[in-house]
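Participant: Sequence and computational prediction follow.
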Amino acid sequence: MVSHDLRVFRLEQMTLFDLPPADVVSVAADLGLSWVGLWVTPGLPGTVSVDQGNVAGVVSRLDETGVAVDTVELLDLRPDPREFERALDLAARIGARTAVAIHADGTSTDEAAQRLGALCELAASYGIGVAIEPIAMGTTRTIAEGVALVEASGAMNAGLVVDLLHLVRTGQRPRDLEAVDPRHLFSFQVCDGPAEPGSFEEQLDEAMSNRLVPGAGDFQVVEFLSRRPEQCLVGLEVPQRSRFDAGLGHLERTRTVLDSALGLLAQAATDRLA
């Protein structure tokens, strides 16, 4: 049962923001995980993305460990998707299945849908899908807005990645997922946090650097996991800069996240059967 549950999870590079991508793969392998999500564009300050200089080493580490890349981050909806040719080429070289994108520049839904369609067409030429992530500080913020954008794009390889943090911070609840066609749900991302969001600056710090281990806060993590369609992986996206600053090692920090998520996933499975 535990080995089956482990296959549900994806280790996100944001959780190990200070490690280069090949070492993120190693930590995933040490924890018995099969999937990772890596960055192929410049990410958070201090984060080392996959690039031309290290991609061969990343591929070698993936081959050695048997870990695979599910998602890559982070694209946005630009007028010319060809700006991401290099990123998508890197994504294809490491075997990624999906590229995560955000809509955060204030363009209209119609314009964003056209851009998403063009990005999806380019990504499809690399055998990659595109998952829009609704984010609290973006233009496409809610699940419903994300679905509308995906449907308006007309792209068959477009869907959503739903981050529990952004779902909560936009005033939504896991039950809002009931209205979404499961085929639009590519993957979930899980973490925890306090019920009250704090200031905008505090929300930015939370999202990028200081999330709570699943089960340590007020989010409805179990209900969220119980809404997961069978095909959805669950990304462990729990950057903990405060624990990093306190000297906790990479494996220790990540094992705590995984162990907590496993327990909550088992509870979600029990609730689903009840």
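Facilitator: Received it, and whenever you're ready, just let me know what you need. Residues are numbered from 1 along each chain as shown.
Participant: make it CA atoms for all contacts and neighbour counts henceforth
Facilitator: Fine.
Participant: Can you show me the helices along the stretch 51-200 of the chain?
Facilitator: 55-65, 85-93, 109-124, 143-153, 164-169, 200-208 (DSSP state H, counting those that start in this stretch).
Participant: can I get these in JSON lines with distance to D181?
Facilitator: Shown next, in JSON lines, are the helices of the stretch 51-200 of the chain (distance: least, Cα to Cα, whole Å):
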{"stretch": "helix 55-65", "distance to D181": "33"}
{"stretch": "helix 85-93", "distance to D181": "27"}
{"stretch": "helix 109-124", "distance to D181": "18"}
{"stretch": "helix 143-153", "distance to D181": "9"}
{"stretch": "helix 164-169", "distance to D181": "17"}
{"stretch": "helix 200-208", "distance to D181": "27"}
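Participant: Compare the ones you listed and give me the one nearest G43.
Facilitator: helix 200-208 (10.1 Å; Cα to Cα).
Participant: Take this one as well and set it beside the first:
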Amino acid sequence: MYRRNLFKAATFIAGSSALSALSTVKAMDCKKRPLQAIALCAIELPPEKFAEQARKAGYEKMGLRIHPIVPGALAHEFKAGTPEIRAFKQHLANTGIVLHGVDGFAINSDTNPAEFHSVMDACAELGIKNLTLCGDAPNKEKFAKVLQDMADYAAPRGFNIDVEFMIWRTVGTLEQAYELVKMADRPNCTIAVDSLHLYRSGGSHFDLDKIPQKYLGEIHLCDAVIDGPIDKKLVQAQRAGTLKVESTAGTPKGFEGVVKEAREGRLIPGVGELPLVEFLRHMPERPIGVEVPLPGYQTQRVFDLTYKYSQDLLKQLCG
């Protein structure tokens, strides 16, 4: 069923003019919202090329993965105080795009926050506004203390810490992330809400209404088919808190399909079946990052399609 639905959605991508025709029914004076192209859109691109192509497509902001999510994984690393970081900042200024966020940080209850201080110093020099992390919390109190320490280090450097929940981690649902950021109790520590992760974890846009808005952080936007590649019993175990995941490394058994989908099977906003307009209506107005890698597409085409379709989707919020 998943493959059939995915094929149906993929054929719709090919007709890239179809959605724009539908979206014109909304008011033309609808204010555009600035969009960020998140690193996963074209993670293989050098940062300079990423900036150029994203800006050409219309993106006002961009994200980078400047730290490997696991040892040896692809990342574009910067060190504070180096000629390279100064040159990249100048390139951003010349290109006319803002580096808004970074990702690639996986933590657990035993993480030493000091191991991230040097990369967070680079984040401060780059002028980012948001650092997104994910992880596992076998010990909630210790995990919350790690969040506190990271948020306290980030605050005077001008950026927020966002916790992103993912179904295959112990921080796997909106509610689990909420519990931890509430325990951390820092104004610059909030929850990144990814549309794919919200629905794949058995959540709903109505669940967002139960979370005080001060705890809701940035929006990661993509589409997907309704029936994902995951056994619903695993989702139920995660939501019940009985799923045991102890490490930030590897993919737990049974989650291979949904991990693959998150990394390379996302769909352009408005092309799939997720109720994205309702999702956005139930979120406070927060920065929106588009996170859609399209394997096999030229990277400029990825940026062009994701920006246009995302803005078309946003028009449906007006009126």
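Facilitator: Structure's in. What do you need? Bear in mind the structure is a predicted one, so any value in this text is a computation, not a measurement.
Participant: Output the longest strand belonging to structure 2.
Facilitator: In structure 2, ranked by residue count with DSSP state E as the criterion, the top strand is strand 98-108.
Participant: Just give me the neighbour total for D245 of structure 1.
Facilitator: D245 of structure 1 has 9 neighbours, counted by other Cα atoms under 10 Å.
Participant: Next: E125 of structure 2.
Facilitator: With other Cα under 10 Å as criterion, E125 of structure 2 counts 18.
Participant: Per the alignment, name the residue of structure 1 opposite it.
Facilitator: Matched by TM-score structural alignment, E125 of structure 2 corresponds to R93 in structure 1.
Participant: and its match, how far is that from V234 of structure 1?
Facilitator: 23 Å (Cα to Cα, to the nearest Å).
Participant: what does S242 of structure 1 give?
Facilitator: 23 Å.
Participant: between these two, which one's more packed in?
Facilitator: Shown here are S242 of structure 1 and V234; by other Cα under 10 Å, V234 has more neighbours (26 against 12).
Participant: Give the aligned range of the strand or helix carrying that one in structure 2.
Facilitator: Counting by DSSP states H and E, the element that carries V234 of structure 1 is strand 233-236. Residues 287-290 of structure 2 are where strand 233-236 of structure 1 lands when matched by TM-score structural alignment.
Participant: Name the nearest residue to the residue most central in space within structure 2, sequence neighbours excluded.
Facilitator: In structure 2, the centroid-proximal residue (Cα atoms, centre = their mean) is H220; its distance is 4.1 Å. Closest residue in space to H220 of structure 2, ignoring its immediate chain neighbours: D194 at 4.3 Å, by Cα to Cα, 6 or more residues apart in numbering.
Participant: ok, now which ones touch the equivalent of the one you found over in structure 1?
Facilitator: Alignment note (TM-score structural alignment): D194 of structure 2 maps to D163 of structure 1. Residues near D163 of structure 1 by Cα atoms under 8 Å, 6 or more residues apart in numbering: E133, P134, I135, F188, Q189, V190.
Participant: again, only using 7 Å
Facilitator: Going by Cα atoms under 7 Å, 6 or more residues apart in numbering, D163 of structure 1 touches F188, Q189, V190.
Participant: same check, this time on R200 of structure 2
Facilitator: I167, G228.
Participant: repeat for I97 of structure 2
Facilitator: With Cα under 7 Å, 6+ apart, I97 of structure 2 has these contacts: A51, R55, E60, K61.
Participant: which SS class is the equivalent of the first one over in structure 1?
Facilitator: Pointing back at A51 of structure 2 there. In structure 1, A51 of structure 2 lines up with V25, judged by TM-score structural alignment. Each residue gets one of three states, and V25 of structure 1 gets helix by DSSP: H, G, I helix; E, B strand; the rest coil.
Participant: what does the match of strand 233-236 of structure 1 rub up against?
Facilitator: L35, Q36, A37, I38, E218, I219, H220, L221, C222.
Participant: Just give the nearest non-adjacent residue to the fifth one, would you?
Facilitator: This means E218 of structure 2. A192 (4.8 Å).
Participant: I'd guessed the one you found sits against E164; true?
Facilitator: Yes - contact criterion Cα atoms under 7 Å: A192 of structure 2 and E164 qualify, at 4.8 Å.
Participant: Relative to P20 of structure 1, which of the helices of the stretch 51-200 of structure 1 is closest?
Facilitator: Using Cα to Cα, the helices of the stretch 51-200 of structure 1 put helix 55-65 closest to P20 of structure 1, at 9.1 Å.
Participant: whereabouts in structure 2 does the closest one align?
Facilitator: The alignment of helix 55-65 of structure 1 onto structure 2 (TM-score structural alignment) spans residues 85-95.
Participant: Name the residues of the matching stretch that are buried.
Facilitator: I85, F88, K89, H91, L92, T95 (16 or more other Cα atoms under 10 Å).
Participant: try stretch 222-238 of structure 2
Facilitator: Judged by neighbour count using 16+ other Cα under 10 Å, the buried positions of stretch 222-238 of structure 2 are C222, D223, A224, V225, I226, D227, G228, P229, I230, L234, V235, Q238.
Participant: any idea how far E77 of structure 2 is from the second one?
Facilitator: Just to be clear, that refers to D223 of structure 2. If you go by Cα to Cα, the gap between D223 of structure 2 and E77 of structure 2 works out to 29 Å.
Participant: next one: the last one
Facilitator: Note on Q238 of structure 2: its distance to E77 of structure 2, by Cα to Cα, is 33 Å.
Participant: so L267 of structure 2 touches D223, yeah?
Facilitator: Yes - look at L267 of structure 2 against D223 with Cα under 7 Å: they come within range, at 4.6 Å.
Participant: Would you mind giving the residues in structure 2 matched to stretch 185-197 of structure 1?
Facilitator: With TM-score structural alignment as the criterion, stretch 185-197 of structure 1 aligns to 216-228.
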